[in-house]
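**Student:** predicted structure and sequence below. I'll ask about it afterward.
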Amino acid sequence: MKIAITGPLADKNLGDYGMFINNIYDLSSEHEYTVFSYNSDFVKSLKQDFLSDFNLDFVDVDLKQKEQKKPSILDKVKKLRRQILSLDRKKYPTPLEIINRCENFDEIKNKIIESDVLVVSGGGYFNDLWYNWKRSDDLFKIIIPIIFASYLKKKIVFTANGYGPFDDSSSFYSMIFSEAKGAYFGCRDEKLSPLYLSDIGVYKYEKLPDDLYLIHDNLLNSNKSKCYGDYIIIELYDSISMFSKNLESLRNIVSYFEEKNITVVFMPFDINKKTEEFLRKNIANKNFVFYEMNDYLKLNDAIDMIKNAKLVICNRYHAMVLSVANKTPIINVIKPVGDYRYYYNKNAGFLDNAFGSENINYNDFIKSSLDDVYYLIKSEYDSFCERQNKIYDLDIYLSNKNKLKEKRSKYFDNIVNR
C-alpha cells in the first residue's frame, strides 16, 4: 500500500517528530511511504536514525514567498483610521490561494495521486496560534497535501490530533475542514477539542490516545539512563527573561535534591544554546547536569531517561505524556499561550484519557509556577511521589490504557484497509 503522511514531523521538538516515528512504526515497514516535510535536512536524520528499514521518500512542500509591498504613508494613515474605527476586516486565504503558493504544485499533486491514503499525523497545530504565529507558512505546508487529497477524493485519516482554540482563525479552518469531507478525524481529548471541532462544522470523530502514549516496542531500546545514578529530569523551555525571573525557584529545587544526593538532569525537548549558557552560568550546584545530545534529543533515549527518573518537572505536554505512559511521577508547569485554554485542553484532556477525571486531582499533576513546584517538593516530596505511584497502580489506569490501545489498533487498521 502507498501511504502519504503530513504533519509537524520535521520539527526537532521531540513531541512533534516523535508522534510521526511512533505512528509509522505502528503502520509497519511493509508499505511504501511519501512523507511531506518542511525541513528536509532534519528528516534525513530521522530516516538514518529510525527509519532505515522503511521504504519512504521525503518530499519538501515549497512555498512561494508572499509579496511584500512597502506601504506608503497614505496607506499607513488609512490603516490606522480603519483600526481606530474598527473597520478592518480580516482576510482569510482560500484553499485555492494556498495551493497556488505551492512552488512544486505538480510534484505534490502527483504524489497524492499515487497514494492510497493520506495520514495527517497527530499534534496540536490546528489552532489560532499556528495560524497567526510566524509558523503560518509551516502550517500551510502541512495543509497543502490535505487540500490536494480532498480535491482528488483520496481517503484522509487524521490520527490523534488536538484542535483549537480557533478564535480569529475559525473561518479559515472551517474552509479547510469543509474541503476534507468524508475524512476520518482522530481526537486526543474530550475536553475542548470536540467543542472547537463542532464550531467549524466537524461533528464526527474518534476518541484516541495521544500518538505518543502507547510506545512501539522498537523504541524501547536505550540504556542512556544508566549513566546518571538516582536522578530527576527538568524539561523547561521559555525566554531568558522568564528563566531569569524563575532562577531562584530553580536554584532551590536543585539544592533540595542535592541534599538528597539526587542528580538534576536538565533535558530539553529541543536544543536552545542560549538557555543552556544562561543556566550553566547561574546554577553552580554539582548535582545539576545537562543531558548530552548532538543535533536533537532522540526519542528512544528520552523514553529511557523518563522511564527511570524519580520525577519529571516539565513544561512540555509530551514530557507529561511519556512520564504517565512510563509511570513516572510528573509535575507539569502549565504554560500560557495567550491564556491557558490551549494547555488546559491538552494536559487535562490527556489526564482524563489516562485516569478518568473522577479518579484524580489535576493539581497533583499540574502547577502554574516553579514557585508552586518548589513548595510542593519542599513540603511533601515523598508523599507526593507515593500518591502518584498509587494512582499508577489503580486498575483504572491499566484498564484505560488497554481500551485506548484497542481503539488505536482498530483505527490504524482502518488506515491500511481500503
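**Tutor:** Structure received.

**Student:** C-alpha from now on. contacts and neighbour counts both.
**Tutor:** Noted.

**Student:** quick one, strands of the stretch 101-250 of the chain?
**Tutor:** With DSSP state E, counting those that start in this stretch, the ranges of strands along the stretch 101-250 of the chain come out as 117-120, 123-126, 155-163, 184-187, 206-207, 231-235.

**Student:** please name every helix or strand in contact with the fourth one.
**Tutor:** By that I understand strand 184-187. With contacts defined as 3 or more C-alpha pairs under 8 Å, 6 or more residues apart in numbering; DSSP states H and E, strand 184-187 has these neighbours: strand 155-163, strand 206-207.

**Student:** comparison target below:
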Amino acid sequence: MTSLQHSNVGFVGPYGSANLGDYGILINDIYDLHCNHITVFSYNYNWPKVQLDAYCTEIQVDYCVVQVKENYFFDGAIYKYSEDAILNGCRNLDEVIRYVKAIDVLIISGGGWINSFWAYRTEKIAKIATIIYLAKSLNKPIRFMTQGLGPLGEFAEWYKSLFEGVNATVPVRDKQSLVVANRELKLSAKWCPDDLLIPNQRWDNFKSVLAPIETPYVLIEPFVPMENLKNNADMIGYFSRMFYEWYGCRLFYMPFDLVHFGNEQAQYCSSLSAYADYYDISSDLFPKFEDVLALINGADFVITGRYHGLVLALSCAIPVIHIVNDICGEYGANKAYSIVEWCFANGRGSLFCAGSLLDAFVKLETQYKTIRAE
C-alpha cells in the first residue's frame, strides 16, 4: 500500500488490550504506511493509547472510543443485530460520526478478528462494525492490512453484509483465508505474510534495557489456562530442574498479555522452580516489543502457544516449538499452518509442534542438545 503520510488515516480493529500481537500489528501498520496523522477507533479507553504513547510520539494521534448502551447487546450472537440496530446501540454516535467524517481513509487492521471465534464478543464486534458501517455510508475509502479470515460458520452472511460494497483487495496470511474471502465474503484477496514476520525497521529505534541473561535459556510464552498449569505443577517444576542440571539451561517465561493467559501464568510457572525466571510486565502494563525481540534473539529455543510468538521466533530464525492447542480451534490451526509453510519454503528457522506444554517439554528434551550443537 502506498504512503499515506499526508492523510488523516483511520484505523479500526481489535484494539483493547495489552496483547503484543494486536498492538504490534497496529503500530507496524502505522510505520509501514508512513503515517503522520492517525485516528484510532478503539473500544477501550486505555488501549492502545498506552502503546501508542510509547511508540508513536512523533505522530499526531486522535482517539475515538466507541461506546455502547448498557445491556443493549444482550444476545451473544452478533448476526442477530442489523446495521441499524448496531448503530442505534452506539451511545456516542454523533461524536463517532464527527471522527469518521474527519478521516481520509479507513484501514481495517488487527490480524484475526473476522471469524466465528471472535463474533461472540458481541459488544467488541459491534464497536468495530459501527466504524465500518459509518465509513461506508460516508463514502470513505476502505483498505485492509493483512488479515486472517474464518472460519465464519453461522456468521458468514453477517460478515458478508458488513463488507458489502467495500472495493478493496484483502491481503490474507493463510490459504484458507483466500477461500473465505472469495467464496463467503465475495472479496478479492491475495496472499501476504503476516505484518510482523518482517517488522518495520522503525522498531529498531527502540532498544531493550533488560539486563542480559548470562546463562543459556529457553524462552516460554505460557498461553495456557491456569487450571492446566496447576494440575501439572510438579512436572513443570521437574522439567525446569532437569534442564538446568543436564544442560545448565534456565527456563524464562515471557507473557504476551497482561491478563489474558499472560503475566499471572508467567509468574506462576517461574515460582515452581529455582531455575526459572519470568519477564514481569505488571509495571509497564504491556510487553514491550523491543524486550520481546531481545529475549527471543537471546534464547536457544522458544516455546509458544500464540501465533505471534511463532511468527516472531521464525522472524528471528530461533528454533521454536509451537503448541497447537484447542483454545482457538480451527482458526488458530489455519493461521499457524500457513506461516509455517511459508517459513519452510523460505528457509527460516527450525520448527516443531506439540499438543501441550508438557508435550513441548518432551520435544525440547529430544531436540535441545542437537540444536545447541549446531
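**Tutor:** That came in fine, so what should we check first? Here the structure is a predicted model, which means the values were calculated and not measured.

**Student:** what's the TM-score here?
**Tutor:** Superposed pair, TM-score by TM-score structural alignment, normalised by the length of structure 2: 0.88. Supporting alignment: 359 aligned residues with a C-alpha RMSD of 2.6 Å.

**Student:** most packed of the helices and strands packed on strand 184-187 of structure 1?
**Tutor:** Neighbour counts (mean count of other C-alpha atoms under 10 Å) averaged over each of those peak at strand 155-163, with a mean of 24.

**Student:** so where is that strand in structure 2?
**Tutor:** On structure 2, the counterpart of strand 155-163 of structure 1 by TM-score structural alignment is residues 141-149.

**Student:** out of the strands of the stretch 101-250 of structure 1, the one nearest residue 246 of structure 1 is which?
**Tutor:** Closest to residue 246 of structure 1 of these, according to C-alpha to C-alpha: strand 231-235, at 13.4 Å.

**Student:** where in structure 2 does the closest one align, residue-wise?
**Tutor:** Here strand 231-235 of structure 1 aligns to structure 2 at residues 217-221, judged by TM-score structural alignment.

**Student:** cool, and stretch 316-326 of structure 1?
**Tutor:** So stretch 316-326 of structure 1 sits over residues 306-316 in structure 2, by TM-score structural alignment.

**Student:** give me the buried positions along stretch 18-36 of structure 1.
**Tutor:** Of all the residues in stretch 18-36 of structure 1, those buried under the rule 16 or more other C-alpha atoms under 10 Å are 18-27, 32-36.

**Student:** got a list of contacts for it?
**Tutor:** In this structure, residues lying in contact with stretch 18-36 of structure 1 by C-alpha atoms under 8 Å, 6 or more residues apart in numbering are 1-7, 9, 50, 53-61, 111, 115, 121-123, 142, 145, 211-212, 215-216, 218-219, 299, 412, 416.

**Student:** ok so, going back, can you give me the end-to-end span of the match of strand 155-163 of structure 1?
**Tutor:** End-to-end span of stretch 141-149 of structure 2 (C-alpha to C-alpha, to the nearest Å): 21 Å.

**Student:** and stretch 102-111 of structure 2, what's buried?
**Tutor:** Residues 103-111 are the ones in stretch 102-111 of structure 2 that count as buried (16+ other C-alpha under 10 Å).

**Student:** so it matches what in structure 1?
**Tutor:** Alignment of stretch 102-111 of structure 2 against structure 1: residues 114-123, by TM-score structural alignment.

**Student:** from the chain's centroid, how far away is that stretch?
**Tutor:** The gap between the average C-alpha position of stretch 114-123 of structure 1 and the chain average comes to 17 Å, counting by C-alpha atoms, centre = their mean, to the nearest Å.

**Student:** and the contacts of it?
**Tutor:** Under C-alpha under 8 Å, 6+ apart, the answer for stretch 114-123 of structure 1 is 1-9, 16, 19-20, 23, 34, 112, 145-146, 149, 154-162, 210-211, 415.

**Student:** so which of these belong to helices?
**Tutor:** Among those, the residues falling in helices (DSSP state H) are 16, 19-20, 23, 112, 145-146, 149, 415.

**Student:** can you tell me the closest non-neighbouring residue to residue 99 of structure 2?
**Tutor:** Setting aside the residues directly before and after it, residue 99 of structure 2 is nearest to residue 64 in space (C-alpha to C-alpha, 6 or more residues apart in numbering), at 6.9 Å.

**Student:** the one you found pairs with which position in structure 1?
**Tutor:** Residue pairing (TM-score structural alignment): residue 64 of structure 2 is matched to residue 59 of structure 1.

**Student:** superposed on structure 1, what's the mean shift for the match of strand 231-235 of structure 1?
**Tutor:** When structure 1 is superposed, stretch 217-221 of structure 2 averages 1.1 Å from its matched positions, counting by mean C-alpha distance after the TM-score superposition for structure 1.

**Student:** residues contacting that stretch, please?
**Tutor:** 249-256, 266, 295-296, 299-306, 309.

**Student:** please apply the same query to stretch 60-68 of structure 1.
**Tutor:** Stretch 60-68 of structure 1 is contacted by residues 36-40, 101-104, 108, 137, 141, 144 when judged by C-alpha under 8 Å, 6+ apart.

**Student:** if we use 6 Å, what do you get?
**Tutor:** Under the criterion C-alpha atoms under 6 Å, 6 or more residues apart in numbering, residues 36-38, 101-103, 141 lie in contact with stretch 60-68 of structure 1.

**Student:** please pick the buried ones from those.
**Tutor:** Of the members of the contacts of stretch 60-68 of structure 1, the ones counted as buried by neighbours, 16+ other C-alpha under 10 Å, are 36-38, 101-102, 141.

**Student:** so which of those residues belong to helices?
**Tutor:** Using DSSP H, these in helices are residue 141.

**Student:** which one of the buried ones among the contacts of stretch 60-68 of structure 1 sits closest to residue 244 of structure 1?
**Tutor:** The shortest approach to residue 244 of structure 1 among these belongs to residue 38, at 33.0 Å (C-alpha to C-alpha).

**Student:** just checking, what residue in structure 2 corresponds to the closest one?
**Tutor:** Residue correspondence to structure 2 (TM-score structural alignment): residue 38 of structure 1 is matched to residue 43.

**Student:** cool, and residue 369 of structure 1?
**Tutor:** Residue 369 of structure 1 maps onto residue 356 in structure 2, by TM-score structural alignment.

**Student:** wait, a strand at residue 380 of structure 1?
**Tutor:** No: using DSSP: H, G, I helix; E, B strand; the rest coil, the assignment for residue 380 of structure 1 is helix, not a strand.

**Student:** relative to residue 235 of structure 1, how far out is it?
**Tutor:** Applying C-alpha to C-alpha to residue 380 of structure 1 and residue 235 of structure 1 gives a distance of 21 Å.
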